[in-house]
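> Give me the fold of what follows.
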Amino acid sequence: MVHSQVAPLCLVTDRSLCSVDLLPEKIAAAVAGGVTMVQVREKDLPGGELFALARAVKARIAGRALLIVNERVDLAIAAGADGVHLAEASMPTVEARRVAGANLLIGRSVHSVDAARTAEAQGADYLIVGTLYETRSKPGKTPEGLALMREISRAVRIPCLGIGGVTAHNAPEVLKAGAKGVAVVSAILSAYDAQRAARELRLAVAPLKAAK
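As a prediction, the model looks like this:
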């Protein structure tokens, strides 16, 4: 897999912030604003509904952004997604690669250098690192901070995206710590104007990414 496919601005879904029936429309607006990767992360949604959501999102973004399905390699393949994203405690990356084959992106959430190195060694294409800052998406979670991003980005060669409380204001700090991009939830899904929120984030990320 070509690691350069990994995009700099990822939107992670959360139907507690935007209902399933409105998600495809909001995602389409965010992609119009500059989101380049969409991770459908609805952990407790039944398989049939998750598949339908992934297909609806795919139809709305029409190849303008990468589509990633959380955890379900089978549904990612069936829905024609570009990749699958695994939690740190999920199936081994090497097992996901065996099922997915060479043409599906595989990402992994990590919270330590050891986990990052293991994921890379087993064939992950990118990592999502954090919770970096306090966030409404994970109330009560103690942020791991930018030090974790610095440590992990130095320890691996595959792209790292920072997540957790990332905004247009602090996104440049995340990239300076070694990230190749950012992943957000509430910064876009809680915004009244998803397209504008995405545009502000993309502008915050793009100049530094281009300089790397």
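> only C-alpha atoms for contact and neighbour calcs from this point on.
Fine.
> which of the residues in the helix or strand encompassing Val94 are buried?
Following DSSP states H and E, the helix or strand that holds Val94 is helix 93-100. Within helix 93-100, the residues that qualify as buried by neighbour count (16 or more other CA atoms under 10 Å) are 93-94, 96-97, 100.
> same thing with stretch 54-74?
54-58, 60-61, 65-73.
> how about the strands of the protein, start to end?
Along the chain, the segments classed as strands by DSSP state E run 9-12, 37-40, 66-70, 83-86, 105-110, 126-129, 160-163, 181-184.
> Is it possible to get the ones you listed out as a markdown table so that each row also shows distance to Gly48?
Output for these, formatted as a markdown table (distance: least, CA to CA, whole Å):
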| stretch | distance to Gly48 |
| --- | --- |
| strand 9-12 | 19 |
| strand 37-40 | 14 |
| strand 66-70 | 13 |
| strand 83-86 | 17 |
| strand 105-110 | 22 |
| strand 126-129 | 26 |
| strand 160-163 | 28 |
| strand 181-184 | 25 |
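> Now do the helix ranked longest in the chain: which elements does it pack against?
Counting residues, the longest helix in the chain under DSSP state H turns out to be helix 194-211. Helix 194-211 sits against strand 9-12, helix 23-33, helix 171-176, strand 181-184, helix 186-189, with contacts defined as 3 or more CA pairs under 8 Å, 6 or more residues apart in numbering; DSSP states H and E.
> one more to line up against the first:
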Amino acid sequence: MTEDLYTRAAKIFRSDLEWGIHWPYEAAGLDWTLRKKDPERYRRELDAYTRQRTAIVEWAERYGLKKSRVTCCPWWLTRSTSRRCEFSKCTHHGSGEQISDHHWLDHAICWIKDGKPAVITSSPYDISYAENYEDRVPDYGRIKWWVDSNENLSVTFGKGWYGSSTTQVVMWRNDRIPVVEPGADGGWCELMRRSRQMAYHAA
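You can find the predicted model right below:
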């Protein structure tokens, strides 16, 4: 990772001397032991992660976003401060309402703008029907309910940066950011698949 990318990322994500940048899950899994064990594979996977990280940083910079320390449900977006729900009310982590948002909020990240809740991104593997819903309520219907119930919420869907056959869901406060587009596909998933295939055939 270049010094420029590190400096830019540090403004978006938490960082410390021990762990460096606190990347989201999908951008944090580089195996540093490959540097000595398999330098060629390390180079390929470093390139894949650098593309992934660049895609995330450029997307966040475009909208002036920083990653919140909070992970929560869309109720978080309705607040004026970045404050997590009480467990009994959260529809993501807790037991709020009779319908959960846990399924479509897979790999969720909460983003703040000027210290206020602004965007939630998630990357569910299948958002047609949530398998853990008792009545198999369509995720699209649930997501649409949030938008229809609050004029300040908007949503869009795209490929995003996670890959692995996921769909990126982007829900945001349209009174704080008029339009938000899905993140770009950094090609991480395909690059990692090729790298591991090459390592397998070389073994």
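> Could I get the TM-score for this pair?
TM-score for the superposed chains, counting by TM-score structural alignment, normalised by the length of the second structure: 0.31, backed by 117 aligned residues with a CA RMSD of 6.0 Å.
> returning to that earlier point: closest one to Tyr126 of the first structure among the helices and strands packed on helix 194-211 of the first structure?
Shortest separation from Tyr126 of the first structure across those is recorded for strand 181-184, at 10.5 Å, computed as CA to CA.
> Which strands and helices lie in contact with that closest one?
With 3+ CA pairs under 8 Å, 6+ apart as the test, strand 181-184 of the first structure has strand 9-12, strand 160-163, helix 171-176, helix 194-211 packed against it.
> Between helix 23-33 and the longest one, find me the angle.
Yep, that's helix 194-211 of the first structure we're talking about. In terms of direction (axes from the mean of the first three to the mean of the last three CA atoms, to 10 degrees), helix 194-211 of the first structure departs from helix 23-33 by 40 degrees.
> List the buried residues in helix 194-211 of the first structure.
With burial defined by 16+ other CA under 10 Å, the residues of helix 194-211 of the first structure counted as buried are 194-202, 204-206, 208.
> now do the third one
Buried residues in helix 171-176 of the first structure, counting neighbours by 16+ other CA under 10 Å, are found at 171-175.
> Tabulate those residues in JSON lines, adding columns for distance to Lys26 of the first structure.
JSON lines is the format used below for these (distance: CA to CA, whole Å):
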{"residue": "Ala171", "distance to Lys26 of the first structure": "21"}
{"residue": "Pro172", "distance to Lys26 of the first structure": "25"}
{"residue": "Glu173", "distance to Lys26 of the first structure": "27"}
{"residue": "Val174", "distance to Lys26 of the first structure": "25"}
{"residue": "Leu175", "distance to Lys26 of the first structure": "26"}
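> Of the residues you listed, which pair is most distant in space?
Based on CA to CA, the longest span within these runs between Ala171 and Leu175 and measures 6.5 Å.
> where do the contact lists of these two overlap?
Shared contacts of Ala171 of the first structure and Leu175, defined by CA atoms under 8 Å, 6 or more residues apart in numbering, are found at 182, 205.
> In terms of helices and strands, where is Arg8 of the second structure?
helix 3-10.
> no, scratch that, I was asking about Ala118 of the second structure
Following DSSP H and E, one finds Ala118 of the second structure within strand 116-122.
> Name the residues of the following helix or strand past that strand that are buried.
Next in sequence after strand 116-122 of the second structure, counting helices and strands by DSSP H and E, comes helix 139-149. For helix 139-149 of the second structure, the buried set under the neighbour-count rule, 16+ other CA under 10 Å, comprises 139, 143, 146-147.
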